[in-house]
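Visitor: turn this into a model:
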Amino acid sequence: MLTENVIEVEKNIQDACDRAGRSREEVRLIAVSKTKPVSDIEEVLTTGILDYGENKVQELSDKYDVLPKNIRWHMIGHLQRNKVKYLIGKTVLIHSVDSLRLAEQIEHEAAKADTIMNVLIEVNVAGEESKFGTTCNEAIELVRAVAALKHVKIKGLMTIAPFTDNPEDNRIYFKKLKQLSVDIKSKNIDNVDMDELSMGMTGDYEVAIEEGATMVRVGTGIFGERNYQI
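Guide: Okay, the predicted model is just below:
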């Protein structure tokens, strides 16, 4: 069942790349495994997917301990500063840096571990009150401030678009994030790459790819509906 879901998602990604004139290699599929058991991840692993996204630090750490070490873990949920220390050395990318204080905590923990932590700056493009992320207007200022940290490397931007029944409704937000990344890149800020755009989820990842996403975060489309009661 999960294998069939992956095949379907992969087909949709390829189709979206074809429509946009992009290579499939330009888009990384992150299987969002939050709330799902280790056995589900083990099944999806057989399809060759090595990138997995988690929302909670504890759940990521628990799965990290028991699953193969070649998995590339992504922290995609809101991150509290007191949890940062548990991620260093376990995650390849933190998608949800939305404040200088959080970035400074990552710097502190990464420096202790003598490593560099790759991050994305989370931008609340749609301006939803329920979502985290810096604003489009403040994003460049935040990027400049974080860029000064020696053990934090900005690799690009991330956004969570509004939940909608019509994925076309979110095209405007994906376009905005892409344009913002172009604007930031043009400023040639030291220690800043704008190579990654993490945008698009199960309901709208095809539109996101058409607008330049390099990472799509697909959970329900692979693992099925979630039961948040457990």
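Visitor: can we go C-alpha only for contacts and neighbour counts from here?
Guide: Will do.
Visitor: residues near E138, how many?
Guide: Using other C-alpha atoms under 10 Å, E138 has 10 neighbouring residues.
Visitor: name the element it belongs to?
Guide: Under the criterion of DSSP states H and E, E138 resides in helix 136-147.
Visitor: just the buried positions in that helix, please.
Guide: Of all the residues in helix 136-147, those buried under the rule 16 or more other C-alpha atoms under 10 Å are C136, A139, I140, L142, V143, R144, V146, A147.
Visitor: quick one: contacts for the fifth one?
Guide: Taking C-alpha atoms under 8 Å, 6 or more residues apart in numbering, we find V143 in contact with I121, I154, V192.
Visitor: turn those residues into JSON lines, columns for neighbour count.
Guide: Below are the contacts of V143 laid out as JSON lines (neighbours: other C-alpha atoms under 10 Å):
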{"residue": "I121", "neighbour count": "27"}
{"residue": "I154", "neighbour count": "26"}
{"residue": "V192", "neighbour count": "20"}
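Visitor: and of those, the nearest to I7?
Guide: I121 (30.3 Å; C-alpha to C-alpha).
Visitor: could you verify that that closest one is part of a strand?
Guide: Yes - checked against DSSP: H, G, I helix; E, B strand; the rest coil, I121 lies within a strand.
Visitor: which residues sit in contact with it?
Guide: H95, S96, V97, D98, G133, T134, A139, V143, I154, G156, L157, M158.
Visitor: output the residues you listed in CSV, with secondary structure and distance to G53 appended to each entry.
Guide: Formatted as CSV, the contacts of I121 follow (DSSP: H, G, I helix; E, B strand; the rest coil; distance: C-alpha to C-alpha, whole Å):
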residue, secondary structure, distance to G53
H95, strand, 10
S96, strand, 12
V97, strand, 15
D98, coil, 18
G133, coil, 18
T134, strand, 21
A139, helix, 23
V143, helix, 23
I154, strand, 18
G156, strand, 17
L157, strand, 16
M158, strand, 13
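Visitor: for comparison, sequence B:
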Amino acid sequence: MEIKENILELKNEIKKYSPNPENVILLPTTKYVDASGVLEVVHAGCVVVGENRVQALEDKKKALENLGIEDIRWHFIGNLQKNKVKYIAPYIEMIHSVNKISLASEIDKRAKQNNRRIKVLLEVNISSEESKEGYSIERLHEELPDLLKLENIEICGLMTMAPLTKEEKVIRKVFSDLKELKNELNKTHFNGGLIELSMGMTNDYKIALSEGATILRVGSKIFK
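Guide: Got it, this is the predicted structure:
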């Protein structure tokens, strides 16, 4: 019951803090729970679920299918190794962590083999932290022409992670800078096709919502 209550609280906060709550996807991230935990969020009304390890995703998907649950829309949110793409390419709805052309090319290749077009987000290291994955803005601009040639991926937005700090001003700037980059790229390269901003986790999702987040990756707030 507590998971259902936590999800309801988050949905109410989406309505409170987001300028466009109807466009926001609450993405329960199930890194620290097993298939039964995923089942609970599905029963609470969340059919889009995020996982950050390929093997865990495969295991949970199989366990849930054995229970007759086959309509979950899986998002991959972790650092993705090229040699693991083939395992999730047949079914993954969206990959949040495309941060180099070599990975994007592999996703494109595997999507084509499965007669699919896979949605992806470009991961941007807006805060330029050495410990974080993601494109620098400069390298993103360098690789964009090649990314746009890939026909079996659909680049539909950007993703970032804010620094672990209690300074709201710092966090807000990261999220607002990602939104600005999205707006800029929509004018120069995407003709309005970038619609998703995957930003905001348990510790900063309210700020992310107010800055226009459309996908919230929330784990511990749900499963606490």
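Visitor: quick check: TM-score for this pair?
Guide: Counting by TM-score structural alignment, normalised by the length of the second structure, the TM-score of this superposition works out to 0.93. Behind it: 219 aligned residues with a C-alpha RMSD of 1.5 Å.
Visitor: L194 of the second structure: what secondary structure?
Guide: L194 of the second structure falls in the coil class when you classify it by three-state DSSP.
Visitor: all helices of the second structure, in order?
Guide: 2-17, 35-43, 54-66, 85-88, 101-113, 137-147, 168-185, 205-210, 220-223 (DSSP state H).
Visitor: so which of those is the most packed in?
Guide: Compared across those, helix 205-210 shows the largest average neighbour count, a mean of 22 (mean count of other C-alpha atoms under 10 Å).
Visitor: what lies in contact with it?
Guide: E13, I14, Y17, S18, P19, E168, I171, R172, F175, M199, G200, L216.
Visitor: of the residues you listed, closest to K62 of the second structure?
Guide: When the contacts of helix 205-210 of the second structure are compared against K62 of the second structure (criterion: C-alpha to C-alpha), the nearest one is L216, at 24.9 Å.
Visitor: ok, that closest one to I153 of the second structure distance?
Guide: 22 Å (C-alpha to C-alpha, to the nearest Å).
Visitor: circling back to that earlier point, okay if I get the contacts of V143 of the first structure as JSON lines plus distance to V27 of the first structure?
Guide: Formatted as JSON lines, these follow (distance: C-alpha to C-alpha, whole Å):
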{"residue": "I121", "distance to V27 of the first structure": "18"}
{"residue": "I154", "distance to V27 of the first structure": "18"}
{"residue": "V192", "distance to V27 of the first structure": "20"}
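Visitor: lining up these with the second structure, which overlap?
Guide: Among these, none has aligned partners that stay in contact in the second structure (both residues aligned by TM-score structural alignment, their matches' C-alpha atoms under 8 Å).
Visitor: let me know the angle separating the helix holding E138 of the first structure from helix 100-112.
Guide: Helix 136-147 of the first structure runs at 20 degrees relative to helix 100-112, counting by axes from the mean of the first three to the mean of the last three C-alpha atoms, to 10 degrees.
Visitor: superposed on the second structure, where does helix 136-147 of the first structure end up, distance-wise?
Guide: Here the mean offset of helix 136-147 of the first structure against the second structure after fitting is 2.1 Å, by mean C-alpha distance after the TM-score superposition for the first structure.
Visitor: residues contacting the residue nearest the centre of the second structure?
Guide: Centroid check for the second structure by C-alpha atoms, centre = their mean gives H96 as the closest residue, at 3.9 Å. Applying C-alpha under 8 Å, 6+ apart to H96 of the second structure gives the contacts H75, F76, I77, G78, V120, L121, L122, E123, L158, M159, S198.
Visitor: and which of these is nearest N183 of the second structure?
Guide: Distances from N183 of the second structure to those, taken as C-alpha to C-alpha, are shortest for L158 (10.7 Å).
Visitor: if we can go back for a sec, so what does the residue nearest to the centre of the second structure match up with in the first structure?
Guide: Residue pairing (TM-score structural alignment): H96 of the second structure is matched to H95 of the first structure.
Visitor: setting aside sequence neighbours, what's the nearest residue to that match?
Guide: Excluding its sequence neighbours, the residue lying closest to H95 of the first structure (C-alpha to C-alpha, 6 or more residues apart in numbering) is L120, at 4.6 Å.
Visitor: any idea how far E206 of the first structure is from that neighbour?
Guide: 21 Å.
Visitor: and the closest residue to L178 of the second structure other than its chain neighbours, how far from D71 of the second structure?
Guide: Spatially, and ignoring its direct neighbours in sequence, L178 of the second structure is nearest to I126 (6.8 Å; C-alpha to C-alpha, 6+ apart). Going from I126 of the second structure to D71 of the second structure by C-alpha to C-alpha gives 34 Å.
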